[in-house]
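Enquirer: coords please:
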Amino acid sequence: MTESKNFWNWFTKNQTAYTFLASIDESVKEELLNNLLDQLHKYCDQLYFEIGGFPDEEQELVITAEGNKDYFTKVEELVSDAPSINGWSFVAFKQPTRDQFNSKWGDIELNSQDIWFIPLESKISTEIGIRVYVPNYDQIRENESSKPLLLKMIDTILGEKSFAEDLAYIEFESQVRDPEEDGQIPIIEHSNYIEWSKSKAV
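Expert: This is a model prediction of the structure:
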């Protein structure tokens, strides 16, 4: 029996408990999540998960490599082996989001709708680069711990796989007064730009 089958056999037997995560005691919830991570790490110790939903809705289990391309195949293999379980959906990689959200760390707070970008062109490569314009970027740049959090926010917007595979280069600058007049594109439309760029390269 393959390691992925071992994981799914365990999950199938225990999945009912995970439909109540939103309403159970925190200590019980923590134990369930730790058990799930332990079982996942028996398959591959470089994979992680996100899980959510309410008892009367479909539950979702997202398997992620946290952007580590070396383990993308392991993610895809595990999800492709997932069984059909009523009330559950299984997703490979964190997906892009178009929903507005805020991120805050320390005194810095960013809204996803305030982040824009422009594509960068290369004379020697067809790979995609972007310059991302962020409000108060000077303040972020002064704090070394803020840069990884900003990258994590961009990863959340673009989706795990696209962020890792579709972007060869990313740089940041402070936002101008009128981004649209400056020719910038809202970052939440980046997936549309990726699709257009790929079709153009064919």
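Enquirer: can we go C-alpha only for contacts and neighbour counts from here?
Expert: Fine.
Enquirer: Three-state assignment for Ile154, please.
Expert: helix (DSSP: H, G, I helix; E, B strand; the rest coil).
Enquirer: measure Leu17 to Leu37 for me?
Expert: Rather than Leu, residue 17 is Ala. According to CA to CA, to the nearest Å, Ala17 and Leu37 sit 15 Å apart.
Enquirer: show me which of these two is the more surrounded one.
Expert: A direct count of neighbours by other CA atoms under 10 Å for Ala17 and Leu37 places Leu37 higher, at 16 against 13.
Enquirer: that one and Phe101, how far apart?
Expert: 27 Å.
Enquirer: likewise for Pro135?
Expert: 15 Å.
Enquirer: kindly report the same for Gln139.
Expert: From Gln139 over to Phe101 (counting by CA to CA), the distance is 20 Å.
Enquirer: before we compare anything, build this one as well:
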Amino acid sequence: MRKINTFWNWFQDNNKTIKNGINETPKNQKNITFWMNKNLGYYCKEIDFIIIFPNKNTDKTELIITANGNPDYFGQVINLVDKAPLLRKWKFTAFIQPTERINEIINGLDEPYILKEISLKASDTKFLSLDYDEKTDKYDIIVFLKNYNLYCDTKTLKQAIFIILQNSIAENSLFQNINFVQLAQMPNNNEELIHLYDFQSYIDTFNSYILKNKSVK
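Expert: As a prediction, this is how the structure comes out:
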């Protein structure tokens, strides 16, 4: 609790500088980011932030706290944002929320996610549910990639998959709904597989089926 208060006290003291960062020189922006990272790291080194500056639809600057899809640190994200101060010109959000560019993804017009040596498109990934645990309401899924044999199973690759997932559903929904992710090469015959961007729809449909069967019993 003390570390949370320490971060927010620092943020309140510096929120105007951070908010005005968009108008600063690249050198000053880098300095602002450095101190933001450093102070957030005092609380938890495994979580990150994204700042979204105001546009024509809002006058608030948004600070998104993210665990980068790692469920081990979802609790730290939630606890931090729950204790965020009330600042008139700021909006504080826990986790990356689903992208609004879903139509681009469906039509295959999405830009690839590039992480280090890996380049992946959300529209090129599909999944299949392996198992559903009724006790936890979580799924084990297998995600199929076109070039999995090229990449093999790396930490960066799994991180890329989680980023694609959290841009299709809310980041915290990963923690609530996914227990295990296995990666594999996309088979030649993949018509029966489900696009990864349809994962939320799959969950909603399956949950409705479960509730319906429970009510019948």
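Enquirer: tell me what whichever strand or helix holds Met36 of structure 2 is packed against?
Expert: Secondary-structure assignment from DSSP states H and E places Met36 of structure 2 in helix 26-43. Packing partners of helix 26-43 of structure 2 (3 or more CA pairs under 8 Å, 6 or more residues apart in numbering; DSSP states H and E): helix 2-19, strand 48-52.
Enquirer: with structure 1 overlaid, report how far the last one is off on average.
Expert: If I follow you right, that is strand 48-52 of structure 2. Here the mean offset of strand 48-52 of structure 2 against structure 1 after fitting is 2.1 Å, by mean CA distance after the TM-score superposition for structure 1.
Enquirer: could you give the angle of that strand to helix 26-43?
Expert: Angle, strand 48-52 of structure 2 to helix 26-43, by axes from the mean of the first three to the mean of the last three CA atoms, to 10 degrees: 140 degrees.
Enquirer: just give me the match in structure 1 for Lys91 of structure 2.
Expert: Using TM-score structural alignment, the equivalent of Lys91 of structure 2 in structure 1 is Ser89.
Enquirer: for its match, which three-state class applies?
Expert: Applying three-state DSSP: Ser89 of structure 1 is strand.
Enquirer: what does Ile118 of structure 1 correspond to in structure 2?
Expert: In structure 2, Ile118 of structure 1 lands on Leu128 (TM-score structural alignment).
Enquirer: give me the three-state assignment for its match.
Expert: strand.
Enquirer: and it, how many neighbours?
Expert: 17.
Enquirer: circling back to that earlier point, contacts for the helix holding Met36 of structure 2 next, please.
Expert: Defining contact as CA atoms under 8 Å, 6 or more residues apart in numbering, one finds that helix 26-43 of structure 2 is touched by Lys3, Ile4, Phe7, Trp10, Thr17, Ile18, Gly21, Ile22, Ile47, Asp48, Phe49.
Enquirer: got it, and stretch 59-72 of structure 2?
Expert: In contact with stretch 59-72 of structure 2 (CA under 8 Å, 6+ apart) are residues 19, 46-54, 73-74, 77, 81, 88-96, 159, 162-163, 166, 171-172, 174-175.
Enquirer: ok, now with 7 Å
Expert: 19, 46-54, 73-74, 77, 89-96, 162-163, 166, 171, 175 (CA atoms under 7 Å, 6 or more residues apart in numbering).
Enquirer: from Met186 of structure 2, how far out is the nearest residue to Ile118 of structure 2 once chain neighbours are set aside?
Expert: Counting by CA to CA, 6 or more residues apart in numbering, Ile118 of structure 2 lies nearest to Leu157, which is 6.9 Å off, once chain neighbours are set aside. Distance of Leu157 of structure 2 to Met186 of structure 2, given as CA to CA: 15 Å.
Enquirer: now distance to Glu191 of structure 2 too, for the helices and strands packed on helix 26-43 of structure 2, in TSV please.
Expert: Listed next are these as TSV, based on distance: least, CA to CA, whole Å:
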stretch	distance to Glu191 of structure 2
helix 2-19	47
strand 48-52	36
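Enquirer: what about Asn6 of structure 1, how many residues nearby?
Expert: Count around Asn6 of structure 1 with other CA under 10 Å applied: 14.
Enquirer: nope, Asp70 of structure 1 is what I meant
Expert: Neighbours of Asp70 of structure 1 using other CA under 10 Å come to 9.
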